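got a structure for you, letters missing:
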């Protein structure tokens, strides 16, 4: 789409925009003071020294001049008005829903929820963890399985992960074959195929209505209800699968499970799907929360994140991420999944939808949708139209030989989109938003009069659900809007998000998510477009996506960009599959070795394995740089088998490596491709382009550099950019020829054609309002802020890795290993003590154990940076007091951090230091104190005693 919709505009030599001045925290005088503290008189001198000349771009960004905030909103309004919002009855896994206003305003539009980070520091994440535990409980109860994870990226990727999980837990060692229901969602089938090819798994589709076909399969996936709407009894199929030693996977509609017998009761091993219809708009395909639930015995192999219940040091229940939720960092090339970003914000919305409606409300919504479908079918039959399936939930599949296109066109003329299945069949999906008038319009489109006054009836009696669900009090206690509002506020207040303080997380770029950027995503013209609506109804989306892809290509120096990957991990996979496809097209499919530096993010190695590559680790030297001698040795050893190298630049160590162009040349000379991980692009925009200094492909984290908020651990967007020779191997989509190269593309990476299209207006607005000069200024600001913190902290905490002249890139690593050896105070102790100072901790123990990786971004002003410095310096004084013996080595504010208000007001204060030292180590904290809801959490206890659904209220009694 890039070339078709984007024409670069020369960058004018004008000052950065007013919006850029709002986005970039330090003002002119503050910026000068920061530079002076680093030892430079100006930004140009610092950048010239910090950023290697060999990677610097020779031309400015050819982007349109910056727009003001009103002008950007006006342009987005123009684009939105080019979309046409019709009533969608297409189905295929995407359904109309009403987002309760209290959830729309107080979750989706609330920075207290959307600017939160992944809950790796659980003590300051109890609110979002409780919401995710509610989500897991909803999924577990409705599917009838004991353990569900905290969300997946979408239904298609959840199904692909289920295939991999089924293979893992089976007894076969060879790749084998996986059987898929022909009535599964077409996008799900193709995402499974994309993921299966590099793993050597054969995917076989078959009509399962008559039972299992002959063949040796390790697993089977069945859609419930099917894409055509058909509902069948799962039990015979699951029993037959188990009799043949197959894992049974069910892709199920959560709303339907309020009425249908849950798959777990039929013996399903794994259940996957989407929570989209629980209050989350279409968004032209996303973001939506996928889900996965599993049977007892395989929960410890569950991919993605799992929220569990543990206890804090006082024995009180507390939530935290459980088991292997960051296994890609621990197991790296042995990881079973590269899933990193989940869909937390959307899972929170879905969970709150269930909390708000409760089981009775959900059942009523489901029954209403089912009733409309039954009435619709009765009218069609009365008019002589054949309804294919006797048993269905909300989707009617009608047979009209040779007339399907005519019927769909007639419905569209009345404002309703139907599904054109083929020349003879039309699918009609009812949902929460369906009305009697919609049913009548469909009848008219078929040319029948319908039947008025027909009772709703029941097409599900043979598989009716009898078991209860959502019995926990949380799903019964918040029926009024007042109660719901206060529940949301109570959870929000337990957490630290970007609206409360800076979140100085290295490798994560927690920067300003401006309100103007966020505003358009809830406009109906963006929110209410079905991903498979006729493309002319999404003209505004197509134009916006084309412009954004073009801008990203210009920024990175690549020829083409695809926004389909809906997380950085998926972008990595897409880029590696493009490399794989390129080698295969040249008759070099044997190239399967991927070189990865030991400093790399854990998803890199996991992604390479998923792309069918063999990981070979390249050493780093004492300065954190790639060991060039070891690189050449590995290239010589693997020679003709070399497929690629994956390099993060600047490095995960926070350094601009001087040898990057030499590394690229060495790999290219050996016939390999260069993948530059774009996680740290915030240090490059406007200064350097990966596509110019030697990279062939990158993924870009829009939720880092380009301002899509993290949302507590998702949504994320991970577009992939490639040079011209890799463009034929970008992702494609079976239902959208416009989404990618159909003949040579690697297939869909995500379920929706353009991934999480609904949040792309955020990044579009950021780039449009920053303009070329503002984008460069933001990069300079990030580098200045990181070096300022490094300079201020270095006298107190050694900075582990630096480049030329002792400078860092956009982040720095504070090394506490020597301090720990001398005093017993660990990096974790410092992380927890920072909570008492009102801060989210930096990234803990990554990429080096015993360290804190700090990234301030360009958005924090000098006052906030200094507040963080003050906290770290005061913590260093506390550490010194431990070293001097003034504070006890075990009973001190660091070891006991964080301190809750409850522990401070107890009559039995047993500690040797005063309560005031615990609560108010700096006078400024008295002005606005954050009180953590729990004390330090016992992680090991939670893993030994795995509880991953809502505990009974009695668990919280003293």
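Done, it's in. These numbers were taken from a predicted model, which means no experiment stands behind them.

drop to CA atoms for contacts and neighbour counts, all remaining ones
Will do.

so residue 797 sits against residue 814, correct?
Yes. Applying C-alpha atoms under 8 Å, one finds residue 797 in contact with residue 814, separated by 5.7 Å.

for the helix or strand harbouring residue 3, buried residues please.
Taking DSSP states H and E as the criterion, residue 3 maps to helix 2-5. Neighbour-count burial for helix 2-5 flags residue 2 (criterion: 16 or more other C-alpha atoms under 10 Å).

ok, residues contacting it?
543, 546, 547, 549, 550, 553, 560, 561 (C-alpha atoms under 8 Å, 6 or more residues apart in numbering).

may I have the secondary structure class of the second one?
Going back to what we said before, that points to residue 546. Classification of residue 546 by DSSP: H, G, I helix; E, B strand; the rest coil places it in helix.

state the distance from the residue lying closest to it once chain neighbours are set aside to residue 282.
Nearest residue to residue 546 in three dimensions, chain neighbours excluded: residue 5, at 4.9 Å (C-alpha to C-alpha, 6 or more residues apart in numbering). The spacing between residue 5 and residue 282, counted by C-alpha to C-alpha, to the nearest Å, is 24 Å.

what of residue 556?
For residue 556, the distance to residue 282 - C-alpha to C-alpha - is 30 Å.

and for residue 654?
38 Å.

when those two are compared, which one has more neighbours?
Neighbour tally, residue 654 and residue 282, criterion other C-alpha atoms under 10 Å: the higher count belongs to residue 654, 29 against 26.

next up, the contacts around that one.
With contacts taken as C-alpha under 8 Å, 6+ apart, residue 654 has the following neighbours: 801, 802, 808, 809, 810, 811, 812, 813.

structure B:
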């Protein structure tokens, strides 16, 4: 016991000493440790004094200390600084760990690791350079939120207000046990979220009437583009025309146009009655159900006609509408896409939202994204697993049919729980109420006689013909209402779960232009007729599984959520040391604004002047990221890493085409690149040339040079990850960039490992022309069990005019030189998943330039310290020129197969037995583990006496007295 007490006390004193060192001022006296036996502390530090004769509680002692003590400036500074909460290693720990690695200081280790030729002198921000404190950050976000104006939205177009059940907000959206999980590659520690995602798939298959669904996609527009690619693949690329009906959402049409360019598809937009298959070249057709202007059409004959010509039918739809409308599967649709946003996920100025894609069993191997399936475990019990499907780009590379690398799992889980909470009867009740309010509005306008109401069937959107649509919209704005102006004589009003009878009465007043309204919406209720014809009324039951019929009280749902949560491993439970995927602290202060109504309840197509808080944040965050990356412009539209890859390459493609270099289509990609890189390049219509690596895992510069020179007339781009996927800062990266530029190409840098560059170097400084940023890795947006992600791209000045545009809301501000056009639309919302940008913004603003630079240094330190600890037992596969690793490293387990019959998978599974998430397995080298500790994981201290939990001083004194 004496030894235990002594060791415990030493640990406590050391913590106190470290605190004293961090805050010591030359003018302050030594720290006094009360009742400390001299033999325990005499050799610990000159900061500690053992004057036991002094009783710090006596008035005399207090007076004597007061006479000799002065208050330092540091003591008056705010105490809630953020970097010390994020960057785990204390100065003492940094010194110890650096020396363990063979260096006298962390800076010496960093100098030995990052090549001098690419080192920045320093990084300085024009704003937030010193970093805001946590309380200052909250106040800053409050100020930004106050600049957003939340008007009642009737815009529709795929985005609707919804009542997010507070039990779901508190226990999923705001719960780190749900938002910090990683993609469920390890099914054993993911059974909870896998069940929830299976629930999501069940919602989609039941409501669409098709048997197969994925576990979510990025948004409705990109899901439609994926469906278009499926139609092309189904026809084996032999039919090169895809038709989009003009009743689809404009953002969906533009996304498909952009995607069609890379596939060399001929995209035709046509009115439904004008769709023509006579060329024999049409692979598919996309229609909207209900249409973008509200009409509900019977597509049964349209589908039969398309099938008669060998054409596949894609139907974009609305889940809430499908609770009362005949499902697309019964109308004959081959693929159904849409968004689950209105199932309890806030609009958030555009995202993140879970999209979906459903199809038949026949096409399941062509589906993008992930599918959750029911399997059995080793003991024969039912278990869940994740089927990778076309996500297997690491194997299929440029032959992969999709580059999808992430999903919107967190939002899919919210939508699934919304369906569980309300059940089939509750969902139908919500839909009927929405339809009834739209019907009351339509009837009221007819009675007023001030406008012509469309007579076609509708669900939630009423189309109105009037003499001056803009005047009516302006009058509505004065009443804090947003309507959709289709053209100068057409307006639509879309109703949702949050609409009230009061709101309908306000609309009547707007359309009455000051004239008295002789009725109320409530008084019209008895006269409102169902606008949906019997031929399109749903008769098929849905959500019949017990899961959707047993958790309808908050108590029941709360227990179900926690039952699933307890089956998973998240950052709440353990470190997730995934090389290449960077799982680190998602701080609470960063997350708080995500659930504030001033950010959640804004429609992405609301007038920009109503979202000035968002716009100011975009400007500030863009400036910060430009400084971090060394680029000149940023686009926030790509809403995932793979989407950012695709966007960056499409910008390069548009740049070459603007110069008349249509023939530049060769993309050089090292074998060590991320698996999504070849798939993204193929989606842009590029020809991939692969170059190898040398014995040390570095890109073979001579191979790059030869490939570039052999293709100098056709070279479009190089795709490179830095530091490399092998966990090394390659010495020749600047030379490689020069080679590409000398041969007419552009350099795309994969930003997956940007967290090892921030403050030390930058893509722009190294020589890259464009780079995507995984905000969910480097800049702390949580992974959410497989999404959301965010993949904005930064570009050099010459590429800025080609950044993504949008058909509804301008994302401009960049002058367009003559004969140049933006590369097109990448995501459904102008600024992608805008609601999660406050997370990265808060992280950068609180860290400041110094904190971010320290984060990179500590990430390198932690990786090297861990590699050093492990190297005697496991070979470290790749190292830099001076024998160090970057922010991650690979240990080689292949030898164990011969000596012990063990595979890397066996090691991974055994780690899970002990409550650890396994590192990245068999990527980028089979039979290995890639480990990344990140900067926010602490050096472990083992405390022998576990009772010291409340107060260092009181527990210490009690222990020593005993």
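Done, it's in. For clarity, every value in this text was computed on a predicted model and none was experimentally measured.

is there a neighbour count for the corresponding residue of the second structure for residue 627 of the first structure? I'd like the number.
Using TM-score structural alignment, the equivalent of residue 627 of the first structure in the second structure is residue 700. Residue neighbour count, defined by other C-alpha under 10 Å, stands at 17 for residue 700 of the second structure.

cool, residue 867 of the second structure as well?
Using other C-alpha under 10 Å: residue 867 of the second structure sits among 23 other residues.

next SSE downstream of the lengthiest helix in the first structure?
Across the first structure, the longest stretch assigned as helix under DSSP state H is helix 344-382. Per DSSP H and E, helix 344-382 of the first structure leads on to strand 386-387 as the next helix or strand towards the C-terminus.

what stretch of the second structure does the helix or strand following that next one fall on?
Following strand 386-387 of the first structure in sequence order, the next helix or strand is strand 395-399 (DSSP H and E). Under TM-score structural alignment, the match for strand 395-399 of the first structure in the second structure covers residues 461-465.

check the mean deviation of that stretch from the first structure.
After superposition onto the first structure, the average distance of stretch 461-465 of the second structure to its aligned residues comes to 0.3 Å, using mean C-alpha distance after the TM-score superposition for the first structure.

what does residue 657 of the first structure correspond to in the second structure?
Residue 657 of the first structure maps onto residue 730 in the second structure, by TM-score structural alignment.

was I right to think that match contacts residue 723?
Yes. Using C-alpha under 8 Å, residue 730 of the second structure makes contact with residue 723 at a distance of 6.7 Å.

and these two? which has more neighbours close in?
Set side by side, residue 730 of the second structure and residue 723 show more neighbours around residue 723, with 26 against 22, by other C-alpha under 10 Å.

ok, now which ones touch the closest residue to the more buried one other than its chain neighbours?
The shortest distance from residue 723 of the second structure to any residue other than its chain neighbours is 4.7 Å, reached at residue 729 (C-alpha to C-alpha, 6+ apart). With contact taken as C-alpha under 8 Å, 6+ apart, residue 729 of the second structure is in contact with 113, 114, 115, 722, 723, 880, 885, 886.

as TSV, those with distance to residue 333 of the second structure would be great.
Formatted as TSV, these follow (distance: C-alpha to C-alpha, whole Å):
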residue	distance to residue 333 of the second structure
113	56
114	55
115	56
722	44
723	46
880	54
885	52
886	50
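
among those residues, which lie within helices?
residue 113.

could you see which of the contacts of residue 729 of the second structure carry over to the first structure?
Retained in the first structure: 113, 114, 115, 722, 723, 880, 885, 886, out of the contacts of residue 729 of the second structure (criterion both residues aligned by TM-score structural alignment, their matches' C-alpha atoms under 8 Å).

burial measure for the corresponding residue of the second structure for residue 794 of the first structure, as a count.
Taking TM-score structural alignment, residue 794 of the first structure has residue 871 as its aligned residue in the second structure. When neighbours are counted by other C-alpha under 10 Å, residue 871 of the second structure registers 13.

kindly report the same for the one 10 residues further on.
Residue 881 of the second structure sits with 16 neighbouring residues when counted by other C-alpha under 10 Å.

residue in the first structure matching it?
By TM-score structural alignment, residue 881 of the second structure lines up with residue 804.

and residue 795 of the second structure, by the same measure?
Looking across to the first structure (by TM-score structural alignment), residue 795 of the second structure lines up with residue 722.

host element of the residue nearest in space to the middle of the second structure?
Most central in the second structure under C-alpha atoms, centre = their mean is residue 789, positioned 1.4 Å from the mean C-alpha point. Assigned by DSSP H and E, residue 789 of the second structure belongs to neither a helix nor a strand.

once you drop chain neighbours, what's closest to it?
Going by C-alpha to C-alpha, 6+ apart, residue 789 of the second structure has residue 640 as its nearest residue, at 4.7 Å.

the one you found and residue 777 touch, don't they?
No. In this structure, residue 640 of the second structure is not within contact of residue 777 by C-alpha under 8 Å, at 11.0 Å.

more neighbours, these two?
Taking neighbours as other C-alpha under 10 Å, residue 640 of the second structure and residue 777 compare with residue 640 leading, 29 against 25.

measure the aligned partner of that one in the first structure to residue 286 of the first structure for me?
Here residue 640 of the second structure is matched to residue 567 in the first structure, going by TM-score structural alignment. With distances taken as C-alpha to C-alpha, residue 567 of the first structure is found 12 Å from residue 286 of the first structure.

ok, residue 262 of the first structure next?
On the measure of C-alpha to C-alpha, residue 262 of the first structure and residue 286 of the first structure end up 26 Å apart.

check residue 226 of the first structure too.
Counting by C-alpha to C-alpha, the gap from residue 226 of the first structure to residue 286 of the first structure is 21 Å.

kindly report the same for residue 746 of the first structure.
Counting by C-alpha to C-alpha - residue 746 of the first structure and residue 286 of the first structure are separated by 21 Å.

show me which of these two is the more surrounded one.
More crowded of residue 746 of the first structure and residue 286, by other C-alpha under 10 Å: residue 286, with 30 against 26.

map that one across to the second structure for me.
Checking TM-score structural alignment: residue 286 of the first structure goes with residue 351.
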